[in-house]
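Chemist: my questions are about this predicted structure, shown below with the sequence.
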Amino acid sequence: MLKLIIGNKAYSSWSMRGWLAVKQSALPFEEVVLPLYEESWETRKLADDLAPSSGKVPLLWDGDIAVWESLAIIDYLADKVDGDRFWPADPAARGFARSISAEMHAGYQALRSQHPTNMRRRYPAGEVSAEVKADLARITGLWAEAKTRFGAGGDFLFGAFSAADIMFAPVVTRIATYDLPVPEAAQAYCGAVLAQPFVAEWLADGAREPWVIDKFERA
């Protein structure tokens, strides 16, 4: 059986992506949740089961095979199951999906740093920096293009829920947490992602967690 090591569901956006990927694969797996940044974390992250990723989560074990980084986990699982479960079959759609997923993996630093993940909070709308507005404009523009070109017949970027939606799911939670301004079409997409059963399960689990990390909480 697969084993997935993740961090707090309320705060760990990368863990969310890895977990959604395993759920999307429909393969059975053992889930190990580690409370990040607690006093014991500095010792815990040095354990053998986290050694391949130098203590980073998510980390997927398949027997003695270790896979970390969300996109690597997605592609590893896509190789184990029907790849169309993760990536569109059409070559143009697949190329676009891979490109925007990689851009998500590497970019949008203003949004990440100024609006840290906190999936169990809802804050009133506040000031949004020009840098975050630029990130949101780029993201929602990509969403609109994906939906227009490839998303007919479904609520998600490429029709059915897929890898690109997994990669952007934590962005959707940030938009909800901080009531960030996005176009109406993007709001509809966010609603579909938040209602997706795997995403809803993750958010419900995060809401029940006992751990609070102060640096990710706003006064």
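Modeler: Structure's in. What do you need? Residues are numbered from 1 along each chain as shown.
Chemist: CA only for contacts and neighbour counts going forward, please
Modeler: Fine.
Chemist: pull the residues that contact the longest helix seen in the chain.
Modeler: If you go by DSSP state H, the chain has its longest helix at helix 130-150. By CA atoms under 8 Å, 6 or more residues apart in numbering, the residues outside helix 130-150 that reach it are 93, 96-97, 100, 108, 110-111, 114, 156-159, 182-183, 185-186.
Chemist: narrow those to those that are buried.
Modeler: 93, 96-97, 100, 108, 110-111, 156-158, 186 (16 or more other CA atoms under 10 Å).
Chemist: would you reformat those as CSV and include distance to Glu145 and secondary structure?
Modeler: Below are those laid out as CSV (distance: CA to CA, whole Å; DSSP: H, G, I helix; E, B strand; the rest coil):
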residue, distance to Glu145, secondary structure
Ala93, 11, helix
Phe96, 10, helix
Ala97, 11, helix
Ile100, 11, helix
Tyr108, 18, coil
Ala110, 22, helix
Leu111, 20, helix
Phe156, 12, strand
Leu157, 9, coil
Phe158, 10, strand
Ala186, 11, helix
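Chemist: here's the one I want to compare it with:
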Amino acid sequence: MLKLIIGNKAYSSWSLRGWLAVKQSGLPFEEITVPMFDEEWDRRREGQEFAPSGGKVPILWDDKAVIWDSLAIVEWLADKTDRYRYWPRDEVARGMARSMAAEMHSSYENLRTECGMNLRKRHPPRELSENVRAELVRIFELWAQARARHGAGGPYLFGTFGAVDIMFAPVVTRFVTYSVPLPRFAAAYVETILAHPWMQQWYEAAQEEPWVIEKYEEPEQAQ
């Protein structure tokens, strides 16, 4: 059976991506939540299960194979099951989906910094930095293009739920946590993601977690 090691569900955006990727595979897996930054965090990260990842989560163990990094987990499971569970069948759509997933993986540093993931908070609207606003414009542009060009088959970015939705799911939660004003089409997509049963399951579990990381409890101030 697969074994997935994740961090706090309330705070760990990359863990959410890895967990959704495993759920999308349809394969049974053991889930192990390791609370981040508690007194045992450094000791745990030195253990054998963490060693290949450099002490980061999520980590997927598949027998003797270890896969870390959320996008790598997506690709491993796509190879193991059915690539069309994760990526569009149409070649043109697939090219765009891969590009969007990779951009999400490597970009939007300002949004990540100013608006850290916290599923137990709802902050009132506030002025975001110019850099964050520019990143939001880019995200909305990508969402609009994907929906217009390739979203006819359903309510997700490329019609059916897949890797791109997995990669953007934590961004959706940030929009809710920080009360970000959304264009109508983006608000509809946010509602679609939040309504997904797996997202509801993750949210419910996050509310039950006993751990609190103080540095994630208050938003960063806009520059």
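Modeler: Thanks, I have it. Note that the coordinates shown come from a computational prediction; the quantities given were computed from them, not determined experimentally.
Chemist: thinking again about what came up before, quick check: the farthest pair among the buried ones among the contacts of helix 130-150 of structure 1?
Modeler: The two members of these with the most space between them (CA to CA) are Ala93 and Ala110, at 27.6 Å.
Chemist: closest to Asp48 of structure 1 out of the buried ones among the contacts of helix 130-150 of structure 1?
Modeler: Tyr108 (32.2 Å).
Chemist: grab the nearest non-local neighbour of the closest one.
Modeler: Residue nearest to Tyr108 of structure 1 in three dimensions, not counting chain neighbours: Asp135, with 5.6 Å by CA to CA, 6 or more residues apart in numbering.
Chemist: go on, Val172 of structure 1?
Modeler: Closest to Val172 of structure 1 by CA to CA, 6+ apart is Cys190, at 5.5 Å.
Chemist: tell me the secondary structure for that neighbour?
Modeler: Under DSSP: H, G, I helix; E, B strand; the rest coil, the three-state class of Cys190 of structure 1 is helix.
Chemist: what's the answer for Thr117 of structure 1, then?
Modeler: Quick answer, by three-state DSSP: Thr117 of structure 1 is coil.
Chemist: burial check on the corresponding residue of structure 2 for it, number of neighbours?
Modeler: Per TM-score structural alignment, the equivalent position to Thr117 of structure 1 in structure 2 is Met117. Met117 of structure 2 has 28 neighbours, counted by other CA atoms under 10 Å.
Chemist: for the one 10 residues further on, same thing?
Modeler: Number of residues near Glu127 of structure 2 (other CA under 10 Å) recorded here: 11.
Chemist: now Glu30 of structure 2
Modeler: 11.
Chemist: where along structure 1 do the strands fall?
Modeler: Using DSSP state E, the strands of structure 1 run over 2-6, 29-33, 59-62, 65-68.
Chemist: any idea how far Glu209 of structure 1 is from the residue lying closest to Tyr178 of structure 1 once chain neighbours are set aside?
Modeler: The shortest distance from Tyr178 of structure 1 to any non-neighbouring residue, by CA to CA, 6+ apart, is to Tyr123 (5.1 Å). According to CA to CA, to the nearest Å, Tyr123 of structure 1 and Glu209 of structure 1 sit 19 Å apart.
Chemist: same thing with Ala78 of structure 1?
Modeler: 30 Å.
Chemist: show me which of those two is the more surrounded one.
Modeler: More crowded of Ala78 of structure 1 and Glu209, by other CA under 10 Å: Ala78, with 20 against 13.
Chemist: for Ile65 of structure 1, give me its contacts.
Modeler: Contacts of Ile65 of structure 1 by CA under 8 Å, 6+ apart: none found.
Chemist: ok, it to Val33 of structure 1 distance?
Modeler: Distance from Ile65 of structure 1 to Val33 of structure 1, by CA to CA: 19 Å.
Chemist: can you map out the helices along structure 1?
Modeler: For structure 1, the helices defined by DSSP H cover 13-25, 41-44, 70-80, 91-106, 109-114, 130-150, 163-178, 184-195, 197-208.
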